[in-house]
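Visitor: Structure of the sequence below:
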Amino acid sequence: MRLPKSLIDGHWRFRRGIHAADREHYAGLAKRGQAPLAMVIACCDARVDVSAIFSAEAGDLFIMRNVANLVPPYEPTGKYHGTSAAIEYAALVLKVPHIIVLGHSHCGGVKAYREGLKGKPDDTTFIGPWLTLLDGLDVKENEIFEYGQEAAFELAAIRQSLANLRTFPVIRDSETTELLALHGLYFDIASGELLALDGGGDHFVALPES
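Guide: I've put the predicted structure just below:
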């Protein structure tokens, strides 16, 4: 089966438009390597276009996507730790100054957990166990009242991922020495609004204009 025509056409629009107009920038990226401003840990959800949300150009963001934008705790055991490897690479090798956990509205992963999947046997092999990372969520009553239960769970998941980030020694040390800042953001798909976790980590507020 061929690649969908819309993707082929889209690629050629990119080649003839965006890439051709900024060929020097892309050539520089290829030669110099990457030095992103931030790592973004986002959901796989196709409705969440990370680069578009920030009007970011190629090379600006080091993006890690997984189901429900989750971060596992530091656990150097086993064989395969894709999210943890990306975090380590961003902090240790790229030395990004910012790591953003970007949650979003109407998250299917958080919804599945909220509705009772929680690692129970079902017809999936990996999703249920992955969602057990949400066990012990601190869902705040005031956020249920302000944003609704669905959003309150999604906001709590962002806090949990930030807490798990801080279990990584390289993250904890870099944050302590102010070489790295952690941020929690929440994207509302319908309105386009971003909420940001305040400095105290207690409340999400609308992201102000700079």
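Visitor: can we go C-alpha only for contacts and neighbour counts from here?
Guide: Will do.
Visitor: can you give me the end-to-end distance of stretch 194-201?
Guide: Stretch 194-201 has an end-to-end distance of 16 Å (CA to CA, to the nearest Å).
Visitor: Identify each buried residue in that stretch, please.
Guide: 194-197 (16 or more other CA atoms under 10 Å).
Visitor: Which helix runs longest in the protein?
Guide: Ranked by residue count, the top helix of the chain under DSSP state H comes out as helix 149-165.
Visitor: Can you list the helices and strands that it packs against?
Guide: Under the contact definition 3 or more CA pairs under 8 Å, 6 or more residues apart in numbering; DSSP states H and E, helix 149-165 sits against strand 98-104, helix 108-114, helix 141-147, strand 181-187.
Visitor: How about residues contacting stretch 172-185?
Guide: Contacts with stretch 172-185, where a contact means CA atoms under 8 Å, 6 or more residues apart in numbering, come from 96-103, 158-159, 162, 165-166, 171, 194-197.
Visitor: Spell out the secondary structure type for the nearest residue to Cys107 once chain neighbours are set aside.
Guide: Closest residue to Cys107 apart from its sequence neighbours, by CA to CA, 6 or more residues apart in numbering: Ala68 at 6.6 Å. The three-state label given to Ala68 by DSSP: H, G, I helix; E, B strand; the rest coil is helix.
Visitor: For Ala68, give me its contacts.
Guide: 42-44, 103, 107-110.
Visitor: Following up with a second sequence; could you model it the same way so I can compare the two?
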Amino acid sequence: MAAYPDFPPRLLRGYSAFRENRLPHESARYRILAEAGQRPRTMLVGCCDSRAAPETIFDAAPGELFVIRNVANLVPPYDPDGEYHGTSAAIEFGVMGLKVRYILVMGHGRCGGVQAYMASRDAPEGADLGSGAFIGKWISLIAPAEQLVCEDPVDAAERQRALEFASVRQSIENLRTFPSIKNLEEIGEIELHGAWFDISTGELHVLDHETGHFNIAAP
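Guide: As a prediction, this is how the structure comes out:
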């Protein structure tokens, strides 16, 4: 392989391993995807946290998942105001263009975005938390989720996990503010689901639509 001194060496090593090990087994699938286009059945809204990669967690093949990742796996409410909306644009494409059957919002444990929201919420007025030009505004989308917290945990870790769960519930509710999703769900052509991944144990917790609680998925 040619030397590229300015390119991250770890990525080149990973690409080399992909070419040698995985690509030979997936080459036919890649050719079909290139010629026929992608038709994933599932769209997944996940966090950009490097520890919670959906394709790894679900052992997904190329073309299986249409993945949207952002800070804290948030879905904003439908708001076509003429501004830039990357997450909403991707959702629109997945629903209208790819015609996905399932939409899954997946949170995860120890989420830095949720932690930052809690820190900003609990900080003294006027405190500078260094949230930058964009993050503070983005994570404010978590605020309505506080009304959806089902548990009444005691310690900080449990409070954060409860809010991580609630934020997934809130994002699902926000998905229903998109007219196309609301209509498709009502006629049974699209399903909305929630999940939460425990980074420390590797366990997946799935949202029970009837109870609103998250239960560990059976392997």
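Visitor: before we move on, the earlier item: now intersect the buried residues of stretch 194-201 of the first structure with the strands, please.
Guide: 194-197 (DSSP state E).
Visitor: wait, Gln115 of the second structure sits on Arg159?
Guide: No. Assessed by CA atoms under 8 Å, Gln115 of the second structure is found out of contact with Arg159, at 10.0 Å.
Visitor: So these two - more neighbours on which side?
Guide: A direct count of neighbours by other CA atoms under 10 Å for Gln115 of the second structure and Arg159 places Gln115 higher, at 19 against 16.
Visitor: Can you tell me what that one aligns to in the first structure?
Guide: Aligned counterpart of Gln115 of the second structure in the first structure: Lys111 (TM-score structural alignment).
Visitor: just Glu151 of the second structure next, same as before
Guide: Match for Glu151 of the second structure (TM-score structural alignment): Asn142.
Visitor: give me the number of residues near that match?
Guide: Neighbours of Asn142 of the first structure (other CA under 10 Å): 11.
Visitor: Could you do Asn66 of the first structure as well?
Guide: 16.
Visitor: Give me the aligned partner of it over in the second structure.
Guide: That one, Asn66 of the first structure, aligns with Asn70 by TM-score structural alignment.
Visitor: Could you list which residues are in contact with its match?
Guide: 45-48, 87.
Visitor: just checking, which of those belong to strands?
Guide: Going by DSSP E, the strands hold 45-47 from the contacts of Asn70 of the second structure.
Visitor: Using CSV, please lay out those together with distance to Asp81 of the second structure and neighbour count.
Guide: Output for these, formatted as CSV (distance: CA to CA, whole Å; neighbours: other CA atoms under 10 Å):
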residue, distance to Asp81 of the second structure, neighbour count
Val45, 22, 27
Gly46, 24, 26
Cys47, 24, 25
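Visitor: that older thread, taking the contacts of Ala68 of the first structure, please make a PyMOL selection of just the buried ones.
Guide: Buried members of those can be picked out in PyMOL with the line below, counting by 16+ other CA under 10 Å:
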select buried, resi 42+43+44+103+107+109+110
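Visitor: Dead centre of the second structure: give me the residue that sits there.
Guide: Gly46 (1.1 Å; CA atoms, centre = their mean).
Visitor: how much space between the equivalent of that one over in the first structure and Ile53 of the first structure?
Guide: Aligned against the first structure by TM-score structural alignment, Gly46 of the second structure finds its counterpart in Ala42. Separation of Ala42 of the first structure from Ile53 of the first structure (CA to CA): 12 Å.
Visitor: Relative to the second structure, what is the average displacement of the longest helix of the first structure?
Guide: Following the fit onto the second structure, the mean deviation recorded for helix 149-165 of the first structure is 0.6 Å by mean CA distance after the TM-score superposition for the first structure.
Visitor: roughly how far out does that helix sit from the chain middle?
Guide: How far helix 149-165 of the first structure lies from its chain's middle: 12 Å, per CA atoms, centre = their mean, to the nearest Å.
Visitor: The second structure: matching residues for the helix or strand just after that helix?
Guide: Sequence order places helix 169-176 as the next helix or strand after helix 149-165 of the first structure, per DSSP states H and E. Mapping helix 169-176 of the first structure onto the second structure (TM-score structural alignment) gives residues 179-186.
Visitor: what's the average distance of the matching stretch to the first structure?
Guide: With mean CA distance after the TM-score superposition for the first structure, stretch 179-186 of the second structure averages 0.5 Å from its match.
Visitor: thinking again about what came up before, tell me the most buried of the helices and strands packed on helix 149-165 of the first structure?
Guide: strand 98-104 (a mean of 24; mean count of other CA atoms under 10 Å).
Visitor: Can you name every helix or strand that that strand contacts?
Guide: Against strand 98-104 of the first structure (3+ CA pairs under 8 Å, 6+ apart) you get strand 38-43, helix 149-165, strand 181-187.
Visitor: Using CSV, lay out these together with distance to Ala90 of the first structure.
Guide: Conversion of those to CSV gives the following (distance: least, CA to CA, whole Å):
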stretch, distance to Ala90 of the first structure
strand 38-43, 7
helix 149-165, 12
strand 181-187, 13
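Visitor: Quick check: which of the ones you listed is nearest to Gly10 of the first structure?
Guide: Evaluated with CA to CA, those place strand 38-43 nearest to Gly10 of the first structure, the distance being 22.8 Å.
Visitor: residues in contact with that closest one?
Guide: Contacts for strand 38-43 of the first structure (CA under 8 Å, 6+ apart): 50, 60-70, 90, 96-104.
Visitor: same question, stretch 117-130 of the second structure
Guide: Residues contacting stretch 117-130 of the second structure (CA under 8 Å, 6+ apart): 136, 139-140, 142, 160.
Visitor: try 10 Å
Guide: 72, 112-116, 131, 135-143, 156, 159-160, 163 (CA atoms under 10 Å, 6 or more residues apart in numbering).
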